[in-house]
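In: this is a predicted model, with the sequence first.
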Amino acid sequence: MPPQVFARDTSSLLRWDEVPDDFVECFILSGYRRLHLTAQECLASIFQPTNETLNFWTHFIPLVLFASRFYQVIFQSGELPWHHPALLPLWCYASGVLLTFAMSCTAHVFSCRSLRLRAAFFFLDYASISYYGFASTLAYTYYLLPRLSLLDPAVMTPYLQSLGWHWVDYGMLMGLYSELVLPVAFVLAVTCTVACCKSRSEDCSYPFAIRTFVFAMPLSMACPVMIESLLFDLGRKNPTLFVHFYRRYFWLLVAAFFNVSKIPERIQPGLFDIIGHSHQLFHIFTFLSIYDQMHYVEQGLEHFLKAPHTSPTFQGTVGYLVLLIICLGMVVRTYLKGLSSQKQD
């Protein structure tokens, strides 16, 4: 890009008091792109120093890395053909990971097209995160959870009887859990999207805290792994799962801290407008958390292929995701219709 063009584009950046309120991020004082950029100008801005540039790259680079890894696992592992039913949960998980990174990239690049499109892109961003959360639960349900002693009645019934809990029918409880885990995760995914879309309303006082909290709710689906580590020696039995699982949740806690606290820009407003603000750090630690998650999902797949507990079905995997897409689309459409006239721009 010629120097004069770069300089002209950089000088057109605006301060926080020169853009609509919907554009303003807490403690970010400068580096804002103007409203109504063309699609070509939006794309060109990812190579220019704006306050959205690294928001894009901190998700685009992980998107490429994960796409490459999924390609290797699904198409080049040589163990199974890519269309084998045992890989359906992995296909679902891969679609969730790639979609959430791709949608975030799109939202950050094209958010200055118009106020209405900005809202639409971020509604879709919230929906893609919910989709990813449910897709992760699908992978857990088939690849991880069946191998836990906690969910094995043959192991837990003697354990509970030793505690004097003879009245507990653990087999029935586990049957009920198996039937409800995916429907509950489905409802949580839709509920989280509704709450996050609602958090963009003008009367919402703590939008970042709400979004962080509601997207932490689906993580409760991984509670069996946490309980397993308390009751059984998970670190010895499965060190890969133990290390990567808990490191993943450490990264998520760090990501949540930056997303809610708005540190470091809260400490020195204006200093981190282009590089180093909290949303970029949030992206980085989110990537690290999914990177660790992929390690134990892959290991779970390896164990599943050696001794499959159940055979994944198209209806029980892809069918669920298609229904979820329809429901999330209805949520996004509802909130787009409800945008105030000021956002119809």
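Out: Alright, I've got the coordinates. Numbers count the residues shown, from 1 in each chain.
In: when you work out contacts or count neighbours from here on, use the C-alpha atoms and nothing else.
Out: Will do.
In: got a list of what the most centrally placed residue in the chain touches?
Out: Note on the chain: the residue nearest the mean C-alpha position is Ile129, at 4.0 Å, using C-alpha atoms, centre = their mean. Under the criterion of C-alpha atoms under 8 Å, 6 or more residues apart in numbering, the neighbours of Ile129 are 96, 100, 215.
In: just these now: which is nearest Asp273?
Out: Nearest to Asp273 out of the contacts of Ile129 is Thr100 (C-alpha to C-alpha; 24.2 Å).
In: which one is the closest one nearest to, not counting chain neighbours?
Out: Leaving aside its sequence neighbours, Thr100 sits nearest to Ser128 (C-alpha to C-alpha, 6 or more residues apart in numbering; 4.9 Å).
In: could you do Leu219 as well?
Out: Gly133 (7.6 Å).
In: buried sites along the helix or strand that neighbour falls within?
Out: Using DSSP states H and E, Gly133 sits in helix 115-139. Buried positions in helix 115-139, judged by neighbour count with 16 or more other C-alpha atoms under 10 Å: 115-139.
In: also stretch 252-272?
Out: Counting neighbours by 16+ other C-alpha under 10 Å, the buried set in stretch 252-272 is 252-253, 255-260, 262-266, 269-272.
In: of those residues, which belong to helices?
Out: 252-253, 255-260 (DSSP state H).
In: check those and tell me the two furthest apart.
Out: Top of the distance list for those (C-alpha to C-alpha): Leu252 and Val260, 12.1 Å.
In: the stretch 51-200 of the chain: helices as residue ranges?
Out: If DSSP state H, counting those that start in this stretch is used as the criterion, the helices of the stretch 51-200 of the chain fall at 53-75, 88-110, 115-139, 153-162, 170-198.
In: thinking again about what came up before, nearest to Gly235 among the contacts of Ile129?
Out: Phe215 (27.1 Å).
In: can you tell me the closest non-neighbouring residue to that closest one?
Out: Per C-alpha to C-alpha, 6+ apart, closest to Phe215 is Cys192, 6.2 Å.
In: check the gap between the one you found and Met221 for me.
Out: 14 Å (C-alpha to C-alpha, to the nearest Å).
In: who has more neighbours out of those two?
Out: The residue with more neighbours, out of Cys192 and Met221, is Cys192; 24 against 20, by other C-alpha atoms under 10 Å.
In: one more structure, for comparison:
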Amino acid sequence: MSGVTLQRLSTLTLNLKQLNRLPRLLLDLSPPSMPSPSPTVAVSQVPSLFQEPFILSGYRPVGQDWRCYLLSLFQRHNESLNVWTHLLAGPVLLLRWWVYMGAAGHTLDVTSLPLCLYVLSSLTYLLCSVVAHLWQSHSELSHYSLFFLDYVGVAVYQYGCALGHYFYASEPAWRESGISALYLPGAAFLAWLSCYSCCYAKSRYQRPYPVSRKICQVIPTSMAYMLDISPVVHRLISVPWAREPVMPFHALQVAFFLSAAFFFSCPVPECFLPGRCDFVGQGHQIFHLLLSLCTLSQLEALLQDHTRRRDTVVEVFGEKQLWWACVSFPVLVLCCSLTALLMRRHIQRRLQERLKDK
């Protein structure tokens, strides 16, 4: 092997070592007054509330300064990929929407409102998820409160999807069916119900979680999804794919979501490999990745549908229905936020009572 080749290999090895030390270097560059995150600990060193099935290490200690959890963004722990998968998906989604609006010369008129609300709802759930997974280890109250916020983000995203599917992806035959008249009110109600059910299940059940907790979470969310996706499923079944190039993107969003739902419901593969998936490969990380891919596929499908149908949206639905549908969006956000706030107060009282009993 030549000296030049050996020198290149040596340089490559040095660069890889420096890359592996990047998180540590970033933490060392923080101001002296900024606290540093503590090393991760084993599952036995955190309260049961923070423990995840089959995840045996990589936990951040409870009770650190808030800034420590922010800096743990650059630390290797068992929530790292849960944070980064959604943190990276947000700018990609926003950039794709921004390029679409600029390149096509679209204006923000009433026909683009459902699309804008869909993008806003997607960014909301991604941001809420990042905040929840990054800061939930601070305390018990923070853990509950931030995951309640996460459920609000999911509910908002569900309704944003419903708006996009209803105005851009639905076919005339589906709109003439009985489900069309109840679609948006039903989607709003089921979005709120899924938020409430997830908050209730989180506050009601303690570890080790019974199967009823997962059922309480999955059933309302599944009902919301089946209703929200019904215009797309009808279109996938009834319209020849060769006629519309957007169909593969709609099929992809369905496939990615169903795969994500599986990994959300089942602790796979960590249940077969306890301790081996603590940092990379656990089911919830795969769920986050697949859900991000679902959202990006969904966005691409709605962008193409918007391009094709924006000139007929007002004619088909009427401007009044567009405005009412969009006004209902902040109403849903308010209802879900109040639900999460009430659940937080319930948890706060419960924790205060527990302290008094000690």
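Out: Alright, I've got the coordinates. Since we're looking at a predicted model, the values are computed, not measured.
In: about what we covered before: alignment lookup: the residue nearest to the centre of the first structure to the second structure.
Out: Under the alignment (TM-score structural alignment), Ile129 of the first structure maps onto Val154 of the second structure.
In: show me what contacts Leu324 of the first structure?
Out: 131, 186, 190.
In: quick check: which element contains the equivalent of it over in the second structure?
Out: Using TM-score structural alignment to pair residues, one finds that Leu324 of the first structure aligns to Leu332 in the second structure. Taking DSSP H and E as the definition, one finds Leu332 of the second structure inside helix 319-357.
In: then Ile55 of the second structure?
Out: Judged by DSSP H and E, Ile55 of the second structure forms part of no helix or strand.
In: check contacts around the residue in the first structure that it lines up against.
Out: Alignment note (TM-score structural alignment): Ile55 of the second structure maps to Ile28 of the first structure. Ile28 of the first structure makes contact with 16, 265, 269-270, 272-273, according to C-alpha under 8 Å, 6+ apart.
In: if we go to 10 Å?
Out: Residues in contact with Ile28 of the first structure, defined by C-alpha atoms under 10 Å, 6 or more residues apart in numbering, are 15-16, 51, 262, 265-266, 268-274, 277-278.
In: nearest to Gln299 of the first structure among these?
Out: Using C-alpha to C-alpha, Ser278 is the member of these that sits closest to Gln299 of the first structure, with 32.2 Å.
In: quick one on the thing from earlier: tell me how far the counterpart of the residue nearest to Phe215 of the first structure in the second structure lies from Val152 of the second structure.
Out: Using TM-score structural alignment as the criterion, Cys192 of the first structure maps onto Ser194 of the second structure. Going from Ser194 of the second structure to Val152 of the second structure by C-alpha to C-alpha gives 9 Å.
In: which residues are in contact with each of the two?
Out: Joint contacts of Ser194 of the second structure and Val152 (C-alpha under 10 Å, 6+ apart) are 158, 336.
In: and Val268 of the second structure, how far is that from Phe54 of the second structure?
Out: 10 Å.
In: equivalent analysis for Thr339 of the second structure, please.
Out: Taking C-alpha to C-alpha, one finds Thr339 of the second structure at 31 Å from Phe54 of the second structure.
In: what span of the first structure lines up against stretch 74-92 of the second structure?
Out: When the first structure is aligned by TM-score structural alignment, the counterpart of stretch 74-92 of the second structure is residues 47-65.
In: starting at the chain centroid, how far to the matching stretch?
Out: Relative to its chain's centre, stretch 47-65 of the first structure lies at 17 Å (C-alpha atoms, centre = their mean, to the nearest Å).
In: and the contacts of stretch 203-216 of the second structure?
Out: So stretch 203-216 of the second structure is contacted by 48-53, 144-145, 148, 194, 196-202, 218, 221, 264-266, 343-344, 346-347, 350 (C-alpha under 10 Å, 6+ apart).
In: one more pass at 8 Å, please.
Out: With C-alpha under 8 Å, 6+ apart as the criterion, stretch 203-216 of the second structure contacts 48-49, 144, 197-198, 201-202, 265, 343, 347.
In: among those residues, which pair sits farthest apart?
Out: Every pair of the contacts of stretch 203-216 of the second structure checked by C-alpha to C-alpha; the farthest is Ser265 and Ile347, at 24.7 Å.
In: and Arg76 of the second structure, how close does it get to Trp135 of the second structure?
Out: For Arg76 of the second structure, the distance to Trp135 of the second structure - C-alpha to C-alpha - is 15 Å.
In: ok, those two, which is more surrounded?
Out: Each of Arg76 of the second structure and Trp135 has its neighbours counted (other C-alpha under 10 Å); Trp135 has more, 21 against 18.
In: tell me the counterpart of Ala107 of the first structure in the second structure.
Out: Ala107 of the first structure maps onto Ala132 in the second structure, by TM-score structural alignment.
In: neighbours of its match, how many?
Out: Ala132 of the second structure: 23 surrounding residues under other C-alpha under 10 Å.
In: which residues does it contact?
Out: 143, 146-147, 149-150.
In: a markdown table for those, including distance to Pro245 of the second structure?
Out: Shown next, in a markdown table, are the contacts of Ala132 of the second structure (distance: C-alpha to C-alpha, whole Å):
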| residue | distance to Pro245 of the second structure |
| --- | --- |
| His143 | 44 |
| Leu146 | 40 |
| Phe147 | 38 |
| Leu149 | 37 |
| Asp150 | 34 |
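In: how about the nearest residue to Leu70 of the second structure, chain neighbours excluded?
Out: Leu134 is the one closest to Leu70 of the second structure (C-alpha to C-alpha, 6+ apart), at 6.8 Å.
In: what's around the one you found, how many residues?
Out: By other C-alpha under 10 Å, 23 other residues sit near Leu134 of the second structure.
In: just to revisit the earlier point, let's have the contacts of stretch 203-216 of the second structure in TSV, adding distance to Thr85 of the second structure.
Out: Formatted as TSV, the contacts of stretch 203-216 of the second structure follow (distance: C-alpha to C-alpha, whole Å):
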residue	distance to Thr85 of the second structure
Ser48	25
Leu49	23
Tyr144	22
Ser197	25
Cys198	22
Ala201	25
Lys202	23
Ser265	19
Met343	28
Ile347	29
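In: where does Tyr296 of the first structure sit: helix, strand or coil?
Out: Under DSSP: H, G, I helix; E, B strand; the rest coil, Tyr296 of the first structure falls in the helix class.
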